[in-house]
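1. structure for the following, please:
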Amino acid sequence: MKNFIETLKNVWKIEELKNRILVTLGLLLVYRFGAHVTLPGIDASQLHSLAGQTEKGLGSILDMFTGGAFSKASVFALGIMPYISASIVVQLMGIAIPYLQKLQKDGESGRKKLNQITRWLTILITLLQGPGYIYNLYKTIPQSAFLLGADSPWFLFSSVLILTTGTIFAMWLGEKITDKGIGNGISLLIMVGILARLPQALFQEFQSKVTDNQGGPMLLVFEIIVWLLVIIACVLLVMAIRKIPVQYARRTTTGDFEQDALGGNRQWIPLKLNAAGVMPIIFAQAIMFIPPFLANLSKSDTSQSIAAVFSNMFGFWYNFVFAMLIIIFTFFYTAITVPTNKMADDLKRSGGFIPGVKPGIDTADFLDHVMSLLTFPGALFLALIAIFPSLIIGLGVQQSWAMFYGGTSLIIMVGVVIDTIQQVNSYLLNQHYDGLMKSGKNRKAVA
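-> As a prediction, the model looks like this:
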């Protein structure tokens, strides 16, 4: 505990890190404030039926991703999900479209152009989703809740415009947090929305088990212990690393490389069990919203049955498809984020090699093979944790509390927290180095 307090003091002593943390907290506060601002022209006191729609099924996930903004008919009701959907589309299109493939290889300039394409696509998706959300309001809340009248074209136009602006502003907040704050801004916005529901979910479970006497306090304690064990499992999944030994040969006077008598200088390549992080969960969850949306466009019995199946997030087929998508996206995201060919080329140029493997193409193939072996169990474990809430709910756990036993919520929280802590640690380590350099400069100035 003493070391933890000392670390917090050290964090506060670093001016740049302190400013970044304050900027992050400030922008997150703005996002949470906006989640409670209701769309103009809607009576906020008559949204009980909309809140009831988001207590179960996919509506609860939408509300969770937006931090409750969806059920409050907020200006941030669509949240950051259109941006996530746009990112998925751009990355998937990057496989088939040569222009996007070229941008992915162009470094920083290509990344900026891809970000610009993603932003424009986000606006397009929001303009398509906005009318759907307003149409859902027409069907869900009473007509008296529309102060301008439900049939007012001005209300439809202004609300879609405000929802689009809200998503763009949320996207801007996330990018500013990434640039000026600490951690990944988009992931932090999602995590804060999820954490906003945690106290209420825990209170409802406490009320169910203790106040309503549906198992008693001991069962609640057991549930919390299981929850902590699942958190530990998520941490192990995110942190697990396989190290590949790399040997470096020394350069001779002729410019060639040769291995010295002691076997060269050995280092390691760290390859993560889950190199994709939380992105497969987010991508798969975004895709799972599509089948019920498309099925509801038709009134046929087949379409309605499909909509019912994919709206039941605790059903077998929903979780089976969800798990398959997570596994597929884990392999896909790992393939585009771990450049094994570039790693092999860098090793060859620097005189490094993996013992028993030829430099160049053979090294790239070896790294691909190792990444495949690591990714497969990592993807299975990630999928298992993702569908764990559907397993735990069979033991009598309330749905709102079961959502935190893995699934989208817990994986995102653990992944984002670990990523943010690692960035803070890097600042602490850099400050130790900068402090020595600063002392040296001071000594030189005094001399």
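
2. going forward, measure contacts and count neighbours with C-alpha atoms only.
-> Noted.

3. now the strands for the stretch 1-150 of the chain?
-> In the stretch 1-150 of the chain, no strands are defined using DSSP state E, counting those that start in this stretch.

4. which residues in the stretch 251-400 of the chain form strands?
-> 257-258, 265-272, 352-353.

5. now the first one, how far from the centre of its chain.
-> The chain centroid and the centroid of strand 257-258 are separated by 44 Å under Cα atoms, centre = their mean, to the nearest Å.

6. other SSEs contacting that strand?
-> Other helices and strands packing on strand 257-258, by 3 or more Cα pairs under 8 Å, 6 or more residues apart in numbering; DSSP states H and E, are strand 250-251.

7. distance to A335 and mean neighbour count for the strands of the stretch 251-400 of the chain - can I get that in a markdown table?
-> Formatted as a markdown table, the strands of the stretch 251-400 of the chain follow (distance: least, Cα to Cα, whole Å; neighbours: other Cα atoms under 10 Å):
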| stretch | distance to A335 | mean neighbour count |
| --- | --- | --- |
| strand 257-258 | 31 | 14 |
| strand 265-272 | 13 | 15 |
| strand 352-353 | 21 | 22 |
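
8. please generate a structure for the following sequence too, so the two can be compared:
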Amino acid sequence: MKINKIKNRFYFLIFSIIILRIGSYIPIPTININNFNEIINYNNNNNIIKLLNIFYGDYILHASIFSLGLIPYIMSSIFIQTLNLLNKKIFSNKIDNVNNNFIINQYIKYTTLILSIIQSTIITHHLLNSNNKNQLIIYENIFITYLITVISLVTSTIFLVWLSKNITKYGFGNGVSFIICINILSKLFYYLIDIINKIKLGNIKLLNIFIINIVIFFIIFFIILIENGYKNIIVNFISIKNYKFKKNIYLPFKINMSGIIPAIVSYNILFIIKIIFNWYIKNNNYNNFVYNNIYLQLYQIIYIFFYIFVIFISCFIYNNILFNNMEISKYFKKSDIIIPGIMPGLKTKIFIYKIIKKITFINFLYISIICLIPEFINYFIEFPYYFNGISFLIVIVTIMECIKQIKTILLCNKYKYKKIF
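-> Below you'll find the predicted structure:
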């Protein structure tokens, strides 16, 4: 039965991949796809388009109805959960505390809908005010263009959210990370062909290829090492009848508790900053080349520090969302669980808070190293733009989650259950 369960999950994943790939080739109804492809190919060296290609795969290149991706859902989830962390009375249910998670999920869905409408409206406005408006837009009526484009993008985003939840339920791993992973891997073949062609033309040195391979091996090894790392805390269960300690049990705290969420959030925030910076440079003509060069160097320094700052804030917020030291200490006290050498109550709460704080700092260093090493390598060595730390992190973590879930199902297959009735 368990083997059939794994097969069914694999079939559902294959079906989901087919749906995602078909959807990536369905264009927005209001856009002339032939003219759009010509404009994209002409601007293929644009840094903004390159960044979009890394994260969204073929969605942007084909003006797909999936162009918004799952970003509205991810940002909504972070926003609502952060509000709940700051003030739990906002989403609390006084009648039934069990339904609090359901209420939070409902607010996340509503916020996702609002963000999708806002983003799709901005995209439509940008298309209507672009220099290539007559070539891109099919309909002359502005209202019809807005209506069809917004409805297409919003409904597609809602469909992706629904598909991600079903992948989590009926497939392997996390549905959101799986969809993003498929988007990244969809361009892998083209990236390899591009690298081979550049090596043949002599645009990339073999020494640079050797250095990049060493860095890739280090990144993969480092990700696997940290993702399998846990901080185990010894806890004891106290028997109320005879006041004796039972067998020690370890409470595991995963080193990378926040997963890929901080990397995704920081990537999108910095992507918005890059758009603003490019717009500012474009609309301000610098006659002094020296001043312009100094300004760009200063921007790169500020960019790195802000990148680190955003990753730290994302790790801190998401780790506190996942692990609430107050609730854990209350659960320990209610279930007669103690940490050896730590008094129950306030001291247990402080001890758990210190553990989470240390893990958050290690998590922050881990994600920062993975994200920034390729940035430094690309700065000193000329290499294609798709050598990106976030892509490695998302792909490897997603594959590891799928493998762990498969192993869990296979392990359960070894046990036989007897019928009681």
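
9. would you mind giving the strands of the stretch 251-400 of structure 1 as TSV with distance to A323 of structure 1 added?
-> Formatted as TSV, the strands of the stretch 251-400 of structure 1 follow (distance: least, Cα to Cα, whole Å):
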stretch	distance to A323 of structure 1
strand 257-258	47
strand 265-272	20
strand 352-353	37
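
10. among these, which comes closest to G79 of structure 1?
-> Nearest of those to G79 of structure 1, taken as Cα to Cα: strand 265-272 at 30.5 Å.

11. pull up the aligned stretch in structure 2 for the closest one.
-> Per the alignment by TM-score structural alignment, strand 265-272 of structure 1 matches residues 247-254 in structure 2.

12. ok, which stretches of the stretch 151-300 of structure 1 are helices?
-> Using DSSP state H, counting those that start in this stretch, the helices assigned to the stretch 151-300 of structure 1 run over residues 153-180, 185-206, 216-239, 279-288, 290-295.

13. give me the angle between the second one and helix 279-288.
-> I take that to be helix 185-206 of structure 1. For helix 185-206 of structure 1 against helix 279-288, the angle by axes from the mean of the first three to the mean of the last three Cα atoms, to 10 degrees is 80 degrees.

14. and helix 185-206 of structure 1, how far from structure 2 on average?
-> Comparing helix 185-206 of structure 1 with its match in structure 2 after superposition yields a mean distance of 1.5 Å (mean Cα distance after the TM-score superposition for structure 1).

15. can you list contacts of that helix?
-> 28, 31-32, 64-68, 80, 171, 173-178, 217, 220, 397-398, 400-401, 404, 409, 412-413, 416 (Cα atoms under 8 Å, 6 or more residues apart in numbering).

16. what subset of those residues is buried?
-> Among the contacts of helix 185-206 of structure 1, those classed as buried by 16 or more other Cα atoms under 10 Å are 28, 31-32, 64-68, 80, 171, 173-174, 176-178, 217, 220, 397-398, 400-401, 404, 409, 412-413, 416.

17. so which of the strands of the stretch 251-400 of structure 1 gets nearest S60 of structure 1?
-> S60 of structure 1 lies closest, by Cα to Cα, to one member of these: strand 265-272, at 31.8 Å.

18. counting contacts, what elements does the closest one pack onto?
-> Helices and strands touching strand 265-272 of structure 1, as assessed by 3+ Cα pairs under 8 Å, 6+ apart, comprise strand 241-248.

19. and the strand it packs on, how far from structure 2 on average?
-> Compared with structure 2 after fitting, strand 241-248 of structure 1 has a mean deviation of 1.9 Å; criterion: mean Cα distance after the TM-score superposition for structure 1.

20. what comes up buried for that strand?
-> Buried residues in strand 241-248 of structure 1, counting neighbours by 16+ other Cα under 10 Å, are found at I241, V246, Q247, Y248.

21. which position in structure 2 pairs with the last one?
-> Just to be clear, that refers to Y248 of structure 1. In structure 2, Y248 of structure 1 lines up with F237, judged by TM-score structural alignment.

22. surely its match touches Y250?
-> No. Applying Cα atoms under 8 Å as the test, F237 of structure 2 and Y250 come out as separate, 11.0 Å apart.

23. ok, and what's touching the match of strand 265-272 of structure 1?
-> Residues outside stretch 247-254 of structure 2 that contact it (Cα under 8 Å, 6+ apart): E227, N228, G229, Y230, K231, N232, I233, I234, V235, N236, F237.

24. so can I have a markdown table of those showing distance to Y280 of structure 2?
-> As requested, the contacts of stretch 247-254 of structure 2 are exported to a markdown table (distance: Cα to Cα, whole Å):
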| residue | distance to Y280 of structure 2 |
| --- | --- |
| E227 | 40 |
| N228 | 43 |
| G229 | 43 |
| Y230 | 45 |
| K231 | 46 |
| N232 | 49 |
| I233 | 51 |
| I234 | 55 |
| V235 | 56 |
| N236 | 60 |
| F237 | 61 |
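
25. out of those, who's nearest F289 of structure 2?
-> Comparing the contacts of stretch 247-254 of structure 2 against F289 of structure 2 with Cα to Cα places E227 closest, at 45.8 Å.

26. now do the closest one against I362 of structure 2, distance only.
-> Relative to I362 of structure 2, E227 of structure 2 is positioned 12 Å away (Cα to Cα, to the nearest Å).

27. quick one: which of those two has more around it?
-> E227 (20 against 16; other Cα atoms under 10 Å).

28. V226 of structure 1 maps to what in structure 2?
-> Under the alignment (TM-score structural alignment), V226 of structure 1 pairs with V215 of structure 2.

29. residues near its match, how many?
-> Counted by other Cα under 10 Å, the residues lying close to V215 of structure 2 total 15.

30. residues contacting the residue located most distally from the centre of structure 2?
-> Here the centre of structure 2 is the reference, and by Cα atoms, centre = their mean the most remote residue is N242, at 49.2 Å. Contact analysis of N242 of structure 2 by Cα under 8 Å, 6+ apart lists nothing.

31. please report how far it lies from I40 of structure 2.
-> Applying Cα to Cα to N242 of structure 2 and I40 of structure 2 gives a distance of 75 Å.

32. and if you look at N32 of structure 2?
-> On the measure of Cα to Cα, N32 of structure 2 and I40 of structure 2 end up 12 Å apart.
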